[in-house]
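**Student:** Dropping a prediction and its sequence here:
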Amino acid sequence: MGENAATKNHDNHQVFDVSLGIPSKGGSECFDDDGRIKRTGTLWTASAHIITAVIGSGVLSLAWAIAQLGWIAGPAVMFLFSLVTCYTSSLLTDCYRTGDPVSGKRNYTYMDAVRSILGGYKVKACGLIQYLNLCGISVGYTIAASVSMMAIKRSNCFHESGGKNPCHMSSTPYMIMFGVTEILLSQIPDFDQIWWLSIVAAVMSFTYSGIGLGLGIAKVAATGTFKGSLTGISVGTETQAQKIWRSFQALGDIAFAYSYSIVLIEIQDTVKSPPAEAKTMKKATKLSIAITTAFYMLCGCMGYASFGDFAPGNLLTGFGFYNPFWLLDVANAAIVIHLVGAYQVFCQPIFAFIEKWATQRWAESNFITKEFKIPIPGYHPYKLNLFRLVWRTAFVILTTVISMLIPFFNDVMGIMGAFGFWPLTVYFPLEMYIQQKKILKWSTRWICLKMLSMACLLITIVAGAGSIAGVMLDLKVYKPFKTTY
């Protein structure tokens, strides 16, 4: 490909595009050593991206998950997931560069890392799983945002009627509102340009998690008792079969609460160097997971202590808390703002992948590659690309329609967590690490890593089965676009 076409591609895709014959700029003030725009990310922006991705709506289902597992297994499983995620994420950061951790070839995306280290059919398998999972997460976040928007409306309605009006409503208009907002924000071209959105979203995640925690503490203080049992919901409150399936689903919900590895490499690609990107990212990973695990433990445990066997599927929208209603409104508004940002963090890799592929396939098409500069007073001109406008809008519309068809918060969270946890958080990071570090087959370390992978595969299978069973039960009574809540 000629220099002009390569430069054009580079201009359109500053963050994720692989090298397409771009001449090296020698690591100048404006460009990195591989000729791409210089990165400006730091430990703090990377941590904000991770916290935005990790402390998602999954935190709201943790009280329900612990209720299924009980005081012993619930916190233990959560702590185990945090350790596994922290460990495998640390290994994954070493895969950002192939070969030398300082000067080796950069892998701009998760899929690039798999391609350069593992290769073969595993690249296509990784791409399929990663992008399907990202699409699923975008659906889950659309559902969660609509649930929180309905909760604001319902809490006010409930307050005004003195608890007499059941305040049933449809989630469809709220999903459409969320979708329109995401269509606008999706026109932000690249990952490195949404750092401000991640910081706002991270602040919002702490806001609503803190409110949920505070309400839980207040409820426990008011009643003077810690509810719940060592083994979770007892048989009798639900059948033996329901107990098993919901316990499996709880594993999926907890796994979903830690699912961010699928965008770790993309986040790492925003971090400036020196120091080595892996060094910064390891610190960001440990810091972020330590903070989020502390929040998860507090929110999940206090939620279970407050409600016991009757812990709602969504702590702030399940109407476990009714007052103060204005505080619940603040918490749910914070959830919506957070999910607006988190949606972008997870969707930017999909956007970049399709746009890179289209640019390579139709390099001479003006519709694909041409940009129109739109002046913005007091700021840099916005570069409008028609393909980006059409494709990203179509994607958001599609995820919004799917959300309207299956608006089941807990079950969708569980399926997404189960589907993505083993392959993306465990299997590929471990396999790449084994290959990159040339760990001998049948050595003690090799056996330990393989055993960890197999154990996580088993958890994924049972969690997926439980969540799918939950969706099947929901679909028996649900009518698309008609059911109200």
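**Tutor:** Cool, got the structure.
**Student:** going forward, measure contacts between C-alpha atoms and count neighbours the same way
**Tutor:** Fine.
**Student:** Isn't Thr400 up against Tyr141?
**Tutor:** No - checked against C-alpha atoms under 8 Å, the pair Thr400 and Tyr141 is beyond contact range at 9.9 Å.
**Student:** Next, count neighbours for the nearest residue to Pro375 once chain neighbours are set aside.
**Tutor:** Residue nearest to Pro375 in three dimensions, not counting chain neighbours: Pro381, with 4.3 Å by C-alpha to C-alpha, 6 or more residues apart in numbering. If you count neighbours by other C-alpha atoms under 10 Å, Pro381 ends up with 12.
**Student:** SS state for Leu230?
**Tutor:** coil (DSSP: H, G, I helix; E, B strand; the rest coil).
**Student:** OK, contacts around it?
**Tutor:** When contacts are counted by C-alpha atoms under 8 Å, 6 or more residues apart in numbering, Leu230 touches 70-73.
**Student:** Ok, His159 next?
**Tutor:** Phe325.
**Student:** mind checking which helix or strand it is in?
**Tutor:** Per DSSP states H and E: His159 is located in helix 121-160.
**Student:** Buried residues in that helix, which are they?
**Tutor:** Residues of helix 121-160 classed as buried: 123, 126-127, 129-152, 154-159 (neighbour count, 16 or more other C-alpha atoms under 10 Å).
**Student:** ok and the next helix or strand along the chain from it relative to helix 121-160, angle-wise?
**Tutor:** Later in the chain than helix 121-160, the nearest helix or strand by DSSP H and E is helix 172-185. Here helix 172-185 runs at an angle of 130 degrees relative to helix 121-160 (axes from the mean of the first three to the mean of the last three C-alpha atoms, to 10 degrees).
**Student:** where's helix 172-185 relative to the chain centroid, distance-wise?
**Tutor:** Taking C-alpha atoms, centre = their mean, to the nearest Å, one finds helix 172-185 lying 18 Å from the centre of the chain it belongs to.
**Student:** now swap in stretch 265-282 and tell me
**Tutor:** 19 Å.
**Student:** now for that stretch, what's the gap between its first and last residues?
**Tutor:** For stretch 265-282, the first and last residues are 12 Å from each other (C-alpha to C-alpha, to the nearest Å).
**Student:** Included below, for side-by-side comparison, is a second structure:
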Amino acid sequence: MGSYVEDPPKATLSENGATEEVVIPPKINKEQLDAGALFVLKSKGSWWHCGYHLTTAIVAPALLSLPFAFGLLGWSAGVVSLVLAGLVTFYSYTLLSLVLEHHASIGKRQLRFRDMAHDILGPGWGRYFVGPLQLGICYGAVIACTLLGGQNLKYIYLVTTPNGTMQLYQFIVIFGGLTLVMAQMPSFHSLRHINLVSLLLCLAYCACTTAGAIYIGYSKDAPKRDYSVTESGVNRLFGFFNAFSIIATTYGNGIIPEIQATIAPPVTGKMFKGLLVCYSVVATTFLSVSVSGYWAFGNQSQQSVLSNFLVNNKPLLPKWFLLITNVFTLVQVSAVVLVYMQPTNVVIERAFADPKKGEFSVRNIVPRLIFRSLSIIVATTLAAMLPFFGDIMALFGAFGCIPLDFILPMIFYNVTFKPSKKSLTYWGNTFIAVISTVLALVGAVASVRQIFLDAKTYRLFANL
């Protein structure tokens, strides 16, 4: 399943009183001939690189929907949910890291989420549940980010050309063309410099978004603010769960093992340092955008708070400021697409590449170019056809991100380390897993319900 011995065994030979340490070559087996692990998940990075990858995967433009989630929850529930989800995911990702480090220390390093499920829960879990779930969630994130990239391009177009006639699907196709080129980056490790730029860009557009919301909130054009939750009864309840799903998706990752796989051995302690880098950015950006956006627009916050900066195509901020903010967002979301493409790239390489040939041989370059391009083309087509960004994000959070990020890490840790059933760790992990399961089930129902409610206003290739 893509596992390998982290440090090859050594033997000591003595001759005429001299000692020499000899490395015994590991036995070649089918696992080591997995082209997906060999070409995509190269273990060459540092903990800094890990931090860059983590930040790009988590601090993505989806966080611009947090003020909208606050509008469904209100001030108190919104802030508590945001902080609590941050603490739980940090704890959850730390547990995953510890499990991965444990298996690496006993000579079986796991490179993928499905490898963890295979080794810890059994082959069926990896092959039929975790593997397909992770692949679907990550590819869904590619579709959602492609849609968001198209929306950013359209936003820039409307700022510069208020009466323009171009449609959303056209901008999605343009953005898809950009990612079609960038998707040919050969490995996850090769994205490290791109993801460093991505980290800086997410700080930049979040600072711009926060400053813009505060400026509008104090300006003479400030909208009338209402912080009450407008829905009541069953609609209010489902709105709560829909908001929880959005927040869970915002923190969602689903590729912690693949990110840790990019770290050069020994891996001990490096993932935790990367998480500290990531969550320092998370704390700065998530709170600033959600609080300032909800403060400025209240329950009128839209699914992307940047949409509140335009009223009837009239900008509430200087055009140059809106353009800079959206360019930062546009470039960063292209990096997010590349990160979430990696599980798909692993599957493509495993199925069509020959590990006995060179990574850049014609035999491997041609299928890589063809199938990665097809993957982007399909994602772009689906994004153009189904422009329901907020609803998609909520459903992804409930159905995929919560199981991968809130439930399975607790189970993996308890099964691997077997903490005492009288211990706080065991019951804390069990409690988080059970509550998360309930939230996932109810959140999925709420998200599907919202999609059906909104479907009557949507159509294929809608110009939203």
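**Tutor:** Perfect, thanks for sending it. Predicted model, so just to flag it, every value in this text is computed and none were measured.
**Student:** right, and the secondary structure at the residue nearest to Pro375 of the first structure would be what?
**Tutor:** Under three-state DSSP, Pro381 of the first structure comes out as strand.
**Student:** wait, it sits on Glu371?
**Tutor:** No - contact criterion C-alpha under 8 Å: Pro381 of the first structure and Glu371 do not qualify, at 11.1 Å.
**Student:** which neighbours do the two share?
**Tutor:** Listed as contacting both Pro381 of the first structure and Glu371 by C-alpha under 8 Å, 6+ apart is no residue at all.
**Student:** Show me where the second structure has its strands.
**Tutor:** 10-15, 18-23, 310-311, 314-315 (DSSP state E).
**Student:** Contacts for the third one next, please.
**Tutor:** With contacts defined as C-alpha under 8 Å, 6+ apart, strand 310-311 of the second structure is touched by Leu316.
**Student:** Also the second one?
**Tutor:** Contacts with strand 18-23 of the second structure, where a contact means C-alpha under 8 Å, 6+ apart, come from 8-14.
**Student:** between the strands of the second structure, which gets nearest to Leu180 of the second structure?
**Tutor:** strand 310-311 (30.1 Å; C-alpha to C-alpha).
**Student:** Return the distance of the closest one from the chain's centre.
**Tutor:** Centre to centre, stretch against its chain (C-alpha atoms, centre = their mean), the figure for strand 310-311 of the second structure is 29 Å.
**Student:** Now restrict the contacts of strand 18-23 of the second structure to buried residues only.
**Tutor:** So, by 16+ other C-alpha under 10 Å, none of those is buried.
**Student:** The longest helix along the second structure versus helix 131-160: what angle between them?
**Tutor:** Longest helix of the second structure, by residue count under DSSP state H: helix 319-352. With the same axes, to 10 degrees as the basis, helix 319-352 of the second structure and helix 131-160 are set at 150 degrees to each other.
**Student:** And helix 319-352 of the second structure, what does it pack against?
**Tutor:** Under the contact definition 3 or more C-alpha pairs under 8 Å, 6 or more residues apart in numbering; DSSP states H and E, helix 319-352 of the second structure sits against helix 35, helix 47-58, helix 131-160, helix 168-182, helix 192-218, helix 362-385.
**Student:** Let's see that with 6 Å instead.
**Tutor:** Secondary-structure packing of helix 319-352 of the second structure (3 or more C-alpha pairs under 6 Å, 6 or more residues apart in numbering; DSSP states H and E): helix 131-160, helix 192-218.
**Student:** To what extent does it diverge from the first structure after superposition?
**Tutor:** Superposing on the first structure and averaging over aligned pairs (mean C-alpha distance after the TM-score superposition for the first structure), helix 319-352 of the second structure comes out at 1.4 Å.
**Student:** buried ones in that helix?
**Tutor:** So for helix 319-352 of the second structure, counting by 16+ other C-alpha under 10 Å, buried means 322-323, 325-350, 352.
**Student:** With stretch 23-41 of the first structure instead?
**Tutor:** Result for stretch 23-41 of the first structure [16+ other C-alpha under 10 Å]: buried residues 32, 34-39, 41.
**Student:** Tabulate the residues you listed in JSON lines, adding columns for distance to Leu316 of the first structure.
**Tutor:** Below are the buried residues of stretch 23-41 of the first structure laid out as JSON lines (distance: C-alpha to C-alpha, whole Å):
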{"residue": "Asp32", "distance to Leu316 of the first structure": "45"}
{"residue": "Asp34", "distance to Leu316 of the first structure": "47"}
{"residue": "Gly35", "distance to Leu316 of the first structure": "47"}
{"residue": "Arg36", "distance to Leu316 of the first structure": "44"}
{"residue": "Ile37", "distance to Leu316 of the first structure": "42"}
{"residue": "Lys38", "distance to Leu316 of the first structure": "41"}
{"residue": "Arg39", "distance to Leu316 of the first structure": "38"}
{"residue": "Gly41", "distance to Leu316 of the first structure": "33"}
